[in-house]
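[1] got a predicted model here, sequence first, then my questions.
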Amino acid sequence: MSVADIAARFRAGVYGTARRAARRGRHPNRAVGNPAGPPQTLPVPRKPAGKSDCRPTRRVGTIAGMLAADAPDCLIVTGMPGAGKSTVTRLVAERLPRSARLDGDFVSRLVVSGRVGALGEPADEAARQVRLCNRNLCTLANNFSDAGFTPVIDWVVPDRAQLDFFLSLLTPRQVLFVVLAPGIEACRYRNTLRDPRERFDFDGYEALDAAMKRELGDVGWWFDTASLTPEETADRLVREARRRALVN
């Protein structure tokens, strides 16, 4: 498939996930880094003598702070394959008091018989299954939000049409949209550091990068993480996403 073909599929709402190098396939977004990380310690408010309250304060301007609302906001973390979405979203979720991490690749693979990958054929069925996955992610996010958990979505959102679809189904919740953007070479390099069973072949970086910048370049927070560790990236997301990434 040529770069032009890949770009056309992106514009049609179908994104590339990558051809897996092993039978054990996952969405090609695993970045290097230890997924374990200690949760943030939130300050405890001082109370007058004779009164006690064990509830932590909600820090204004952080993702943790938005849990004070009746319906927690939703965080969507996207980026090219290899950008670090899976590792970073796991670390962010671990740093929040109440959270649910929603892996789009996992949700898409709930279809066992009849599944067509995003770059598979027929193209119209591939696009239909992408839309189905997007709808299921929004349904899960709304359910977790209603129960008081912050949804943290890990998924490739390649164009404005798909983002608008998410926004329409997540209303009235506010959505934080973060594009991890370490650059094409960083994504390629990270792939070489992966376990051989998890490496993937993906030849559409240039087309996907151009399509995302054209469609989403002025939306949300484009976060250059090339010089940051996954832990540093997650810490900054927790501190700054509420201020930088709001899209509705």
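    Everything's here; your move. Computed from a predicted model, the values in this text were never measured in an experiment.

[2] make it CA atoms for all contacts and neighbour counts henceforth
    Fine.

[3] and the biggest helix by length in the chain, what other elements does it pack with?
    Counting residues, the longest helix found in the chain (DSSP state H) is helix 123-146. Applying 3 or more C-alpha pairs under 8 Å, 6 or more residues apart in numbering; DSSP states H and E, one finds that helix 123-146 makes contact with strand 99-103, helix 104-108, strand 150-154, helix 160-170.

[4] and Arg19, which of those is closest to it?
    Arg19 sits nearest to helix 104-108 of all those, at 13.4 Å, using C-alpha to C-alpha.

[5] so which residues of the chain form strands?
    In the chain, the segments counted as strands under DSSP state E are 19-20, 74-79, 99-103, 150-154, 175-180, 200-201, 221-223.

[6] quick revisit: so which bits of the longest helix of the chain are buried?
    123, 125-127, 129-131, 133-135, 137-138, 140-142, 144-145 (16 or more other C-alpha atoms under 10 Å).

[7] same check, this time on stretch 104-120
    The neighbour-count check on stretch 104-120 (16+ other C-alpha under 10 Å) flags Gly104, Asp105, Val107, Ser108, Arg109, Val116, Gly117, Ala118, Leu119 as buried.

[8] in CSV: those residues, plus distance to Ile153.
    As requested, the buried residues of stretch 104-120 are exported to CSV (distance: C-alpha to C-alpha, whole Å):
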residue, distance to Ile153
Gly104, 7
Asp105, 10
Val107, 11
Ser108, 13
Arg109, 15
Val116, 22
Gly117, 19
Ala118, 18
Leu119, 21
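
[9] pull the most distant pair out of those residues.
    Of all pairs drawn from the buried residues of stretch 104-120, the widest gap by C-alpha to C-alpha lies between Val107 and Leu119 and measures 16.6 Å.

[10] hmm, who's touching stretch 183-192?
    With contacts defined as C-alpha atoms under 8 Å, 6 or more residues apart in numbering, stretch 183-192 is touched by 31-32, 80-83, 199-200, 205-206, 209, 224, 226.

[11] want to compare, so here's the second one:
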Amino acid sequence: MKKKLIIINGVPGVGKSTVSKELHKSLPKSVWLDGDWCWMMNPWMITEENIRMVERNIIYLLRSYFSNSNFDYIVMSWVLHREEITKRILEGIQDFEYELTRITLTCTHESLRERMLLDNRTQEQFEASSRRQRLYEDMETFKIDTSNISLEETIKRIIQEL
């Protein structure tokens, strides 16, 4: 079986981590990489040096997962709001043979606000996420609007897409 890389992206607060965690538990022989883990630094600073470091770390982890015979599915969740970021990540693993599925989670403005409030996120964070939603519209990804569907239904749709 050829390994499958499942990339799940979307704005902060849309539910990428929640969906990825559940998807990972639903797929046999799977591993989950949350790109946010590579950004857990204090102070949190978006600099060119940190961006490159995070991308190198993600590529390193993906390469390790591809090299490990214990995994058939690699679930990666991250904001990935620009195609060039995804392109750089994929270039770093181009020597591996795998099937790629790219999924963008979306939701309505109202659903995003509710989710971010439940996560104790600020109005500023909500507004930043809301502004970024348009960046995902033209991406060549399978889109799932999670506004009015359950976590289980979201997982079911992803597994059907695989």
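    Structure's in. What do you need? No experiment lies behind these values; they were computed from the predicted model shown.

[12] on that earlier part again, which of the contacts of stretch 183-192 of the first structure fall in helices?
    Of these, the ones assigned to helices by DSSP H are Tyr205, Glu206, Asp209.

[13] weed out the non-buried ones from those residues.
    Looking at those with 16+ other C-alpha under 10 Å, the buried ones turn out to be Tyr205, Asp209.

[14] name the nearest of the ones in helices among the contacts of stretch 183-192 of the first structure relative to Arg160 of the first structure.
    Asp209 (13.7 Å).

[15] surely that closest one touches Met80?
    Yes - between Asp209 of the first structure and Met80 there is a contact at 7.2 Å, judged by C-alpha atoms under 8 Å.

[16] and for these two, which residues touch both?
    Shared contacts of Asp209 of the first structure and Met80 (C-alpha under 8 Å, 6+ apart): none.

[17] and Leu140 of the first structure, what pairs with it in the second structure?
    Alignment note (TM-score structural alignment): Leu140 of the first structure maps to Leu61 of the second structure.

[18] so how far is Gln125 of the second structure from the closest residue to that match other than its chain neighbours?
    The shortest distance from Leu61 of the second structure to any non-neighbouring residue, by C-alpha to C-alpha, 6 or more residues apart in numbering, is to Leu33 (7.9 Å). Separation of Leu33 of the second structure from Gln125 of the second structure (C-alpha to C-alpha, to the nearest Å): 23 Å.

[19] between the two, tell me which one has more neighbours.
    Neighbours per residue, other C-alpha atoms under 10 Å: of Leu33 of the second structure and Gln125, the larger number sits with Leu33, 21 against 14.

[20] tell me the contacts of the aligned partner of the more buried one in the first structure?
    Under the alignment defined by TM-score structural alignment, Leu33 of the second structure corresponds to Leu102 in the first structure. Neighbouring residues of Leu102 of the first structure by C-alpha under 8 Å, 6+ apart: Leu137, Leu140, Ala141, Pro151, Val152, Ile153, Asp154.

[21] tell me the one of those residues nearest Ala4 of the first structure?
    Nearest to Ala4 of the first structure among the contacts of Leu102 of the first structure, with distances taken as C-alpha to C-alpha, is Asp154, at 26.3 Å.

[22] so how many other residues sit close to the aligned residue in the second structure for that closest one?
    Superposed on the second structure with TM-score structural alignment, Asp154 of the first structure falls opposite Ser77. Ser77 of the second structure has 25 neighbouring residues, counting by other C-alpha under 10 Å.

[23] assess the claim that Ser77 of the second structure and Leu5 are in contact.
    No - the criterion here is C-alpha under 8 Å, and Ser77 of the second structure misses it with Leu5 at 10.6 Å.

[24] hey, what's in contact with both of the two?
    With C-alpha under 8 Å, 6+ apart, Ser77 of the second structure and Leu5 have no common neighbours.

[25] the residue lying closest to Arg63 of the second structure once chain neighbours are set aside: what's it in contact with?
    Distance criterion C-alpha to C-alpha, 6+ apart; nearest residue to Arg63 of the second structure, sequence neighbours excluded, is Ile93 at 6.3 Å. By C-alpha under 8 Å, 6+ apart, the contact set of Ile93 of the second structure is Ile59, Leu62, Arg63.

[26] compute the inter-axis angle for the longest helix of the first structure and strand 74-79.
    140 degrees (axes from the mean of the first three to the mean of the last three C-alpha atoms, to 10 degrees).
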